[in-house]
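In: A predicted structure for the sequence below; I have some questions about it.
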Amino acid sequence: MKGRRWLWLLGVGGMIGWLLISACRPVATPSSAGASRAPDIRAGALVTPEGVPTALTVLGVGTVRARPDQAVVTLGVETEGEALAAALSENNRRASTVLAALKEHGVAEADIQTASFQIQIEEPRDPQTGRRTGPPVYRVTHVYTVIFRDLDRVGQGVDAAVAAGANRVDAIAFRIGDPNRLAMEARRLAAEDAKARAQALAGALGAQLGRIVSITETAIPQPVPMARAPAFAEAAAVPVAAGELEITVQIQVTWELR
């Protein structure tokens, strides 16, 4: 009876020892067995473990140049007087004459807008003593923003406004009435530029372009004045150089490589 008990204990101990040895034996993992690793991201490019790129990102630029078709003129009337009522009345009279002259030169009423209106008081004083040397002077300023849709009439219109009483011409700026049309053309050129760059780079790498992964417009198109060209409007008094404007679109495109 005692001998059988010892045999049973030896059998159980052997099984436990075999299980412990099996648990400590190294087990092959996918990495140790030579399985492929996940791709790495290096310097913004997706590459394989061998360093071969699997994606390509390029920038494409498209620029469209066009002659502006609108001019925005900032002009106004400034009057002074020792009596506020008189200065204001004179300003209103001259401003009405200026507006009438602009309308006679083809400017629509909807294209004339008040940009600012100010009344200032100046007291003349002796620079040494600071004492007032005379009665206060009231300055009334009324500035308008005027849109000319015919560039050939800008110079004539400004001249007519000055002749009618405008004694301030602060700025003349040019713009394109419908920049969206030019922006769409610039986007098309940017896309063509990006594709040409990508094909050249892929060919140099011995690869081909696959599907497009992402497209991002990185610059919002805004008309930018170029160097003024000697293209003057047909105006007798005020020669106006419209020049050209340019719209640039920049896009970023990522392709898969195969």
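Out: Everything's here; your move. Numbers count the residues shown, from 1 in each chain.

In: Please count neighbours and contacts with C-alpha atoms only from this point.
Out: Noted.

In: where's Ala237 relative to Val154, distance?
Out: As for Ala237, its distance to Val154 is 10 Å (criterion: CA to CA, to the nearest Å).

In: In terms of neighbours, single out the busier of those two.
Out: Val154 (29 against 12; other CA atoms under 10 Å).

In: In this structure the more buried one contacts Gln70, no?
Out: No - Val154 is beyond contact range of Gln70, at 9.3 Å (criterion: CA atoms under 8 Å).

In: Give me the common contacts of the two.
Out: Shared contacts of Val154 and Gln70, defined by CA atoms under 8 Å, 6 or more residues apart in numbering, comprise Phe148.

In: For Asp170, the count of nearby residues, please.
Out: The burial count assigned to Asp170 is 12, neighbours taken as other CA under 10 Å.

In: Nearest residue to Ala173 in space, please, no chain neighbours.
Out: Nearest residue to Ala173 in three dimensions, chain neighbours excluded: Val72, at 5.1 Å (CA to CA, 6 or more residues apart in numbering).

In: before we go on, here's another structure to hold up against the first:
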Amino acid sequence: MKKTRLILLLVLVLGALQVQAQQQQVLPPLVSVTGVGEVRVQPTEVVVNLGVETREKTLEAARNETDKKAAAIINYLKKQGVDARDIQTSYVTLHPVYNGGEYGKTSPDFYMAMKTMTVVIKKLNKYDEIISGLYGVGANRIDGVSFQVGDMEKYKAEARKKAVSNAKQKATSLTSELGAKVGRVYAINDSMPGGGPRPMYKMALQEASAGYADQGGPSISAGELVITSTVDVSFIIE
């Protein structure tokens, strides 16, 4: 009885494998291409990573001073028209610092507290004014600046549409050279790589503020963002 069941099981497995092999072998004639779509847009927002760093003799003093300055920064940004939803604390650290010297030293030379935040400025023409005023309220570092657009999904969809059109054009061009025609889509894979140039810099905020005062025009150039979509498409050849 067991032998009969084993034989039946083997027959079923071999049958399934044979059907799968036949399905894998019977593929329609295909032309596979990669389509690329690109959309260039003017940035509408600037993202600033800034922070405050404080060094004090005691842990409590460092924490309190940093919290005080961070609160002043947030209050200043709100007064400048930055929405509370566009201000986010991104990193907080508090630790002792030992400068070396005496072996086995157990007391730190000082304590360092740091709090950083990410701010989205939606009015590019206010960038210089906002940045130059941050130093006066306690900020002492800028870790990065990048640009983005508010309605990214709209431009992603546009780039994807262009990518699909580009794929169809490529497939049509290839098959027409061989006297064939492009049929229906057999398979498609969509990918969306990162969207374009994002200028980054790191400088002391005091130096940046002094630079703004000396310049007569805007201190940044937003340029343009390149949003790209890539699709891999297989068409049936007729």
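Out: It's in. Computed from a prediction, not measured in an experiment: that's the story for all the values here.

In: equivalent range in the second structure for the lengthiest helix in the first structure?
Out: Using DSSP state H to assign secondary structure, the helix with the most residues in the first structure is helix 179-204. Residues 152-177 of the second structure are where helix 179-204 of the first structure aligns, with TM-score structural alignment as the criterion.

In: Likewise for stretch 162-170 of the first structure?
Out: Matched against the second structure by TM-score structural alignment, stretch 162-170 of the first structure falls on residues 135-143.

In: same deal with stretch 83-99 of the first structure?
Out: Under the alignment (TM-score structural alignment), stretch 83-99 of the first structure falls on residues 58-74 in the second structure.

In: Name the residues that touch the matching stretch?
Out: Outside stretch 58-74 of the second structure, the residues within contact range by CA under 8 Å, 6+ apart are 51-56, 87, 94-96, 110-115, 134, 137-139.

In: So which of those residues are in strands?
Out: Using DSSP state E, the subset of these located in strands is 51-56, 87, 94-96, 110-115.

In: out of those, which one sits closest to Leu10 of the second structure?
Out: Comparing these against Leu10 of the second structure with CA to CA picks out Ile87 as the nearest, at 65.1 Å.

In: and the closest one, what pairs with it in the first structure?
Out: With TM-score structural alignment defining the correspondence, Ile87 of the second structure maps onto Ile112 in the first structure.

In: helix, strand or coil for the nearest residue to its match once chain neighbours are set aside?
Out: Spatially, and ignoring its direct neighbours in sequence, Ile112 of the first structure is nearest to Val146 (4.7 Å; CA to CA, 6+ apart). Using DSSP: H, G, I helix; E, B strand; the rest coil as the criterion, the local structure at Val146 of the first structure reads strand.

In: Could you pull up the contacting residues of Val146 of the first structure?
Out: Each residue near Val146 of the first structure by CA under 8 Å, 6+ apart is listed here: 72-75, 107, 111-113.

In: Need the counterpart of it in the second structure.
Out: Structural alignment places Val146 of the first structure opposite Val119 in the second structure (criterion: TM-score structural alignment).

In: now Val72 of the first structure
Out: Across the two structures, Val72 of the first structure finds its equivalent in Val47 of the second structure, going by TM-score structural alignment.

In: Would you mind getting the average deviation of whichever strand or helix holds its match from the first structure?
Out: Assigning secondary structure by DSSP states H and E places Val47 of the second structure in strand 45-56. The superposed strand 45-56 of the second structure is, by mean CA distance after the TM-score superposition for the first structure, a mean 1.3 Å from where its aligned residues fall in the first structure.

In: picking that back up, so which of the contacts of Val146 of the first structure wins on neighbours?
Out: Counting neighbours by other CA under 10 Å, the top entry in these is Leu75, with 23 neighbours.

In: residues in contact with that one?
Out: For Leu75 of the first structure, the contacting residues are 143-146, 166-171, taking CA under 8 Å, 6+ apart as the criterion.
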